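*Asks:* pasting the structure only:
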């Protein structure tokens, strides 16, 4: 792909992102990361293809990936609208309906710059505790980002996770890092998913992540989702449990303020 021009665009804290004008007249999206780990972009490309294959929320087409760069279809951004939010809810339900073979994935990945262990497990509670919460809790405690009392409360929630997790559900195809910044609202009135940490997981995790930092028109998204695929009773009380992992990730990356929020989420989860 011969490049004629680059324009920096917002692209998160980990990578540098560009609108790229190619010599053949096409406009594409490119992202790079200095000294990226091996397969960093290959894993992201595989996650996008996995979400695309689920047939729910669309993702930008992967045009190329190697150790240095990921190249995607350019999607012209637009404002979030009520119809687009409702469509996102219905299509996210369809993404989740694509069942996974197990909780986890066939290769490890990343959430932001941090590695993720995706080794499969039989049940979601075991996967979430061992692969998501415990590793980041240990690191956050070591770094001083989670205090002793908050750490104890997170551990108490993990001790009861089999009960707190709610009714068993089959492993769903999930985005895995679905905060509002990873929803790309298109000028064509349709949302796309980007920057996935895709794996077989619990569908409530994606919805809880959308709520964590405030997604536009979230009530419309959730209502449309519930119409298409009703959630198990008590799901609202389980939101803090599903938010433990991203809060601990943020504690590792950004410090004690998020560690305190993780402790508060653990106590909320214990209250149900």
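*Replies:* Received, thanks. Quick caveat, the model's predicted, so the values are computed rather than measured.

*Asks:* please make it C-alpha for all contacts and neighbour counts, starting now.
*Replies:* Will do.

*Asks:* in the stretch 51-200 of the chain, which spans are helices?
*Replies:* Assigned by DSSP state H, counting those that start in this stretch, the stretch 51-200 of the chain shows helices spanning 82-97, 124-127, 134-142, 148-159, 161-164.

*Asks:* make TSV from the ones you listed and add mean neighbour count and distance to residue 29 to it.
*Replies:* Output for those, formatted as TSV (neighbours: other CA atoms under 10 Å; distance: least, CA to CA, whole Å):
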stretch	mean neighbour count	distance to residue 29
helix 82-97	22	22
helix 124-127	21	34
helix 134-142	19	31
helix 148-159	18	39
helix 161-164	16	41
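
*Asks:* and the strands in this structure?
*Replies:* Using DSSP state E, the strands of the chain run over residues 3-9, 16-22, 27-32, 62-65, 69-73, 109-111, 114-116, 172-174, 183-185, 191-193, 199-201.

*Asks:* reformat the helices of the stretch 51-200 of the chain as JSON lines; add distance to residue 242.
*Replies:* As requested, those are exported to JSON lines (distance: least, CA to CA, whole Å):
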{"stretch": "helix 82-97", "distance to residue 242": "16"}
{"stretch": "helix 124-127", "distance to residue 242": "11"}
{"stretch": "helix 134-142", "distance to residue 242": "13"}
{"stretch": "helix 148-159", "distance to residue 242": "11"}
{"stretch": "helix 161-164", "distance to residue 242": "10"}
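
*Asks:* nearest to residue 267, of the ones you listed?
*Replies:* Ranking the helices of the stretch 51-200 of the chain by proximity to residue 267 (CA to CA) places helix 148-159 first, at 6.4 Å.

*Asks:* and here's the other structure:
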């Protein structure tokens, strides 16, 4: 490994206590992987691991991530990095994962395989919308209170918390006035459309999707819950990066119902509001346009 760093004694001890792996002589190297946590490749005992680090107060984020990874792995649709240890020292929280050799989705075959795996994930359904615990979408807390109805869940646990946060940060305009009208009309979108409570990745942009060295589709950095499968599809379209074969294969296996384009805008509004709250005003105009488009369509 090039330019290795030392693993601090406190962290090495905590990792050994949590995983049983001796990290006393380990070396680590910074790697890319996200804007929230520090990510490191660690070599110990002749094996490589992937380590996420942040200040100690972020331990609940790592615990939620480990829970989501375990849920995705249990479905057995995708290859998922296996959580090996989660914990904290007095100053640092950590999540230790198995190391996988990954590459971006690129070929038509990559797209087909990824779509087949996503269909299998979405066919894992439950009785209620939500999850057994709250978690995070990026660094934002994500409510997952179980609901019998999808429309009520999406309003109460997705859009409303993001809108309240945006208003608390001083964003007004359509994010305030028109959004209230939109929230009132959302149940009408689902009068004739009753989605299943599918297991979702929850934050399915191309940066959280990859292909393993053996060609197996991989997902990571989840924000899992049970919801409308169209929410995962919509997120995959928001920033691009998925091969066209992915969409063709998914739709051939399980085509979205009529009205998907409207639902796509509605579901992606959640993520744009989250980006507004996390990264600032550069997302404000897009959020306003999406709210006004939805309001014009639904408030007539």
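*Replies:* Yep, that arrived. Note that this is a predicted model, so its numbers are computed, not measured.

*Asks:* just to revisit the earlier point, nearest to residue 160 of the first structure, out of the strands of the first structure?
*Replies:* Here strand 199-201 is closest among the strands of the first structure (CA to CA), at 18.7 Å.

*Asks:* rewinding a little: and of the strands of the first structure, who's closest to residue 122 of the first structure?
*Replies:* The nearest among the strands of the first structure, by CA to CA, is strand 199-201 at 10.9 Å.

*Asks:* can you spell out which helices and strands pack onto the closest one?
*Replies:* If you count contacts as 3 or more CA pairs under 8 Å, 6 or more residues apart in numbering; DSSP states H and E, strand 199-201 of the first structure packs onto strand 172-174.

*Asks:* in the second structure, what range does the strand it packs on match?
*Replies:* Aligning strand 172-174 of the first structure against the second structure (TM-score structural alignment) gives residues 198-200.

*Asks:* and that stretch, which residues are buried?
*Replies:* Neighbour counts over stretch 198-200 of the second structure (16 or more other CA atoms under 10 Å) mark 198, 199, 200 as buried.

*Asks:* gap between the spatially most central residue of the first structure and residue 249 of the first structure?
*Replies:* Relative to the mean C-alpha position of the first structure, the nearest C-alpha, by CA atoms, centre = their mean, is the one of residue 177, at 1.1 Å. Distance of residue 177 of the first structure to residue 249 of the first structure, given as CA to CA, to the nearest Å: 11 Å.

*Asks:* and for residue 147 of the first structure?
*Replies:* Separation of residue 147 of the first structure from residue 249 of the first structure (CA to CA) stands at 15 Å.

*Asks:* of these two, who's got more company?
*Replies:* Using other CA atoms under 10 Å as the criterion, residue 147 of the first structure and residue 249 rank with residue 249 on top: 25 against 16.

*Asks:* gap between the more buried one and residue 53 of the first structure?
*Replies:* 28 Å.

*Asks:* please apply the same query to residue 265 of the first structure.
*Replies:* 33 Å.

*Asks:* these two: who's more crowded?
*Replies:* A direct count of neighbours by other CA under 10 Å for residue 265 of the first structure and residue 53 places residue 265 higher, at 24 against 15.

*Asks:* OK, contacts around the more buried one?
*Replies:* 240, 241, 243, 244 (CA atoms under 8 Å, 6 or more residues apart in numbering).

*Asks:* so what's residue 234 of the second structure closest to, chain neighbours aside?
*Replies:* Spatially, and ignoring its direct neighbours in sequence, residue 234 of the second structure is nearest to residue 264 (4.9 Å; CA to CA, 6 or more residues apart in numbering).

*Asks:* the first structure: which residue goes with that neighbour?
*Replies:* Per TM-score structural alignment, residue 264 of the second structure is aligned with residue 239.

*Asks:* related to what we said a few turns ago, would you mind giving the strands of the first structure as a markdown table with distance to residue 208 of the first structure added?
*Replies:* As requested, the strands of the first structure are arranged in a markdown table below (distance: least, CA to CA, whole Å):
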| stretch | distance to residue 208 of the first structure |
| --- | --- |
| strand 3-9 | 27 |
| strand 16-22 | 27 |
| strand 27-32 | 27 |
| strand 62-65 | 27 |
| strand 69-73 | 27 |
| strand 109-111 | 16 |
| strand 114-116 | 19 |
| strand 172-174 | 12 |
| strand 183-185 | 14 |
| strand 191-193 | 16 |
| strand 199-201 | 13 |
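
*Asks:* look up how far residue 270 of the second structure lies from whatever residue of the second structure lines up with residue 192 of the first structure.
*Replies:* Matched to the second structure by TM-score structural alignment, residue 192 of the first structure sits across from residue 218. Applying CA to CA, the value for residue 218 of the second structure to residue 270 of the second structure is 24 Å.
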